[in-house]
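> Mind folding the following:
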Amino acid sequence: MSTSPIGSNPFLSSLESAGSSSTSGASGMSALGNANTFYNLLVTQLTNQDPLNPMSNTDLSAQLAQFSTASGVQAMQQSMAALTSQLAQSQSLQAASLVGRNVVFDDNSLSLGASGGSAGGFTLASGAQDVQVQISNAAGQIVNTLDLGSMAAGVQSFNWNGTDASGAAAAPGNYSFAVQAADANGASVGAAPFGSGQVVSVMLNAGSSPTLQIQGQSGSIPLSGVVGVM
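Now for the predicted structure:
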């Protein structure tokens, strides 16, 4: 009686199918459960093989190598899962330590309170002869344009007094800003906006990165959006 290699054995195939349907993310070989099951199957296969057509050493070595590889992959998956969990815990601790600190984050939002006035910042790729900041409301309408004149390369900031283009007080709420900069030749200069504020709370979200609540800002920002701590 000839026997097929373990990889094509009907009994093994049934075990793999059962394992794949009951274990999320498990490989077919990991569904065997442990090494004892594999070796019991191997011994059974060797015991019942055709004496006139026995399994070759090459086939036996190949099956042992397949099991060893599958076991190694399973161990690696477990190690990666543990490492991911540790990284998530580390991120949560880092985020919690930011409460009460002033952070700089990748954002172009402005929050205008009842008292009026807000501030923002940006980074210029090179020196600019003419820098303007356009402030828009939640509907995307430009309410005011600030002419900041010439500025040097690097981190820059601005203050908005909370008024619209006519000088009237803008309604409290959420706004955004866009920076337009040009050099002496009229060529555009890159400007990357950023926001800043004090972290008042941290939300530890299951399955995702922690988020930070910034004082005076509606909504929250992901920890990955923080580009500096002051």
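
> contacts, neighbours, all on C-alpha from now
Will do.

> distance of Met29 from Phe11?
For Met29, the distance to Phe11 (Cα to Cα, to the nearest Å) stands at 13 Å.

> what's the offset of the helix ranked longest in the chain from the middle of its chain?
What stands out as the longest helix in the chain, according to DSSP state H, is helix 57-96. The chain centre lies 21 Å from the centre of helix 57-96; the measure is Cα atoms, centre = their mean, to the nearest Å.

> List of residues touching the top strand by length along the chain?
If you go by DSSP state E, the chain has its longest strand at strand 191-203. Identification of contacts with strand 191-203 by Cα atoms under 8 Å, 6 or more residues apart in numbering yields 95-96, 98-110, 120-125, 178-181, 210-216.

> Could you tell me which of those count as buried?
Buried by 16 or more other Cα atoms under 10 Å: 95-96, 98-99, 102-110, 120-124, 178-181, 210-216, out of those.

> Now, these that are in strands?
If you go by DSSP E, the buried ones among the contacts of strand 191-203 have 102-105, 109-110, 120-124, 178-181, 211-214 in strands.

> So which of Met29 and Phe11 has more stuff around it?
Applying other Cα atoms under 10 Å to Met29 and Phe11 shows that Met29 carries more neighbours, namely 25 against 11.

> compare with the first, here's sequence two:
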Amino acid sequence: MAIDPLVGTGIASGSQISAAQGSLSELGADYQRFLTLLTAQISNQDPLEPMDSTTFVSQLAQLSQVEQSVVTNSNLEGLSAQLTSVAALAGVGMIGRTVTAPSDQLVLSDGAAEFQYRLGGAAEQVSALIRTSDGVLLREIASLPTEAESLHSVDWNGLDVDGLPVPDGTFFVEIRALDAQGAAVNTASYARAQVTGMNFDGGTTNLALANGELIQLGLVETIE
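You can find the predicted model right below:
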């Protein structure tokens, strides 16, 4: 469900500020209690056996450290709220744009589909397996590019292993890569999809895609 990022951010920022103000108010009350107690003890001390001032200095130093920590936390909370607001505005600006993001989904439309992948290391053999939602293998595309790190794009013509056209729909792609020694190479698949909305989950800005997926804003590879 899409929400107004400014409203959501305002609520979070207000609660954070209230918490910081409450901590500072409580700290101020502790200061007053401490000074009242200190004054009473000094006024009633035995002149012949004065109290050691080291203890009071140590307690004052501890209260000062607590005060600095509260102020620092308050500043960090304010900065976090500002960054959340910036991320929210960036997410709103991406609605309607087409992005490339991590996904194993493959949408076949009008007999054509496209997906991307990236290899974690150099490979000797790379292939893509296209399956239905229940795991049935429809097509294997072999002899794909083997260079590491680059984002490779692959087109699927919508034909199955027998060369017959597959009805439009959503399918799943698995990238398999082996190095020269036959060991598996780490892979990641990507998909291009239009951003249709945005929401928040635990302070994280997520984008809703036309293929039904929800991805974090920070995982977007490219924007068109």
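
> And the TM-score between these chains?
Here the TM-score for the pair of chains, by TM-score structural alignment, normalised by the length of the second structure, is 0.74; 203 aligned residues with a Cα RMSD of 3.2 Å.

> relative orientation of the longest strand of the first structure and helix 57-96 in degrees?
90 degrees (axes from the mean of the first three to the mean of the last three Cα atoms, to 10 degrees).

> In stretch 28-35 of the first structure, which residues are buried?
Applying a neighbour-count criterion of 16+ other Cα under 10 Å, the buried positions in stretch 28-35 of the first structure are Gly28, Met29, Ser30, Ala31, Leu32.

> Quickly name whichever of the residues you listed is closest to Ala75 of the first structure.
Ser30 (9.8 Å; Cα to Cα).

> which residues does the closest residue to Val229 of the first structure other than its chain neighbours contact?
The shortest distance from Val229 of the first structure to any non-neighbouring residue, by Cα to Cα, 6 or more residues apart in numbering, is to Val103 (4.4 Å). Contact analysis of Val103 of the first structure by Cα under 8 Å, 6+ apart lists Ser196, Gly197, Gln198, Val199, Val226, Val227, Gly228, Val229, Met230.

> any chance of those in TSV, plus neighbour count and distance to Ala65 of the first structure?
TSV is the format used below for the contacts of Val103 of the first structure (neighbours: other Cα atoms under 10 Å; distance: Cα to Cα, whole Å):
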residue	neighbour count	distance to Ala65 of the first structure
Ser196	25	56
Gly197	20	57
Gln198	20	57
Val199	22	54
Val226	17	47
Val227	13	47
Gly228	11	50
Val229	13	51
Met230	9	55
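
> how about Thr222 of the second structure, what's its partner in the first structure?
Using TM-score structural alignment as the criterion, Thr222 of the second structure maps onto Gly228 of the first structure.

> That match and Phe105 touch, don't they?
Yes. Counting by Cα atoms under 8 Å, Gly228 of the first structure touches Phe105, with 6.8 Å between them.

> related to what we said a few turns ago, nearest to Asn57 of the first structure, out of the buried residues of stretch 28-35 of the first structure: which one, please.
Comparing the buried residues of stretch 28-35 of the first structure against Asn57 of the first structure with Cα to Cα places Met29 closest, at 21.2 Å.

> what sits against the closest one?
Met29 of the first structure neighbours (Cα under 8 Å, 6+ apart): Glu16, Phe67, Ala70, Ser71.

> which ones are touching the counterpart of Asn108 of the first structure in the second structure?
Mapped onto the second structure by TM-score structural alignment, Asn108 of the first structure lines up with Asp104. Shown in contact with Asp104 of the second structure (Cα under 8 Å, 6+ apart): Phe172, Val173, Glu174, Ser189, Tyr190, Ala191.

> Can you get me a residue count around the last one?
Read that as Ala191 of the second structure. Neighbourhood size, Ala191 of the second structure [other Cα under 10 Å]: 22.

> Map it onto the first structure.
By TM-score structural alignment, Ala191 of the second structure lines up with Gly195.

> Return the distance of its match relative to Pro172 of the first structure.
18 Å.
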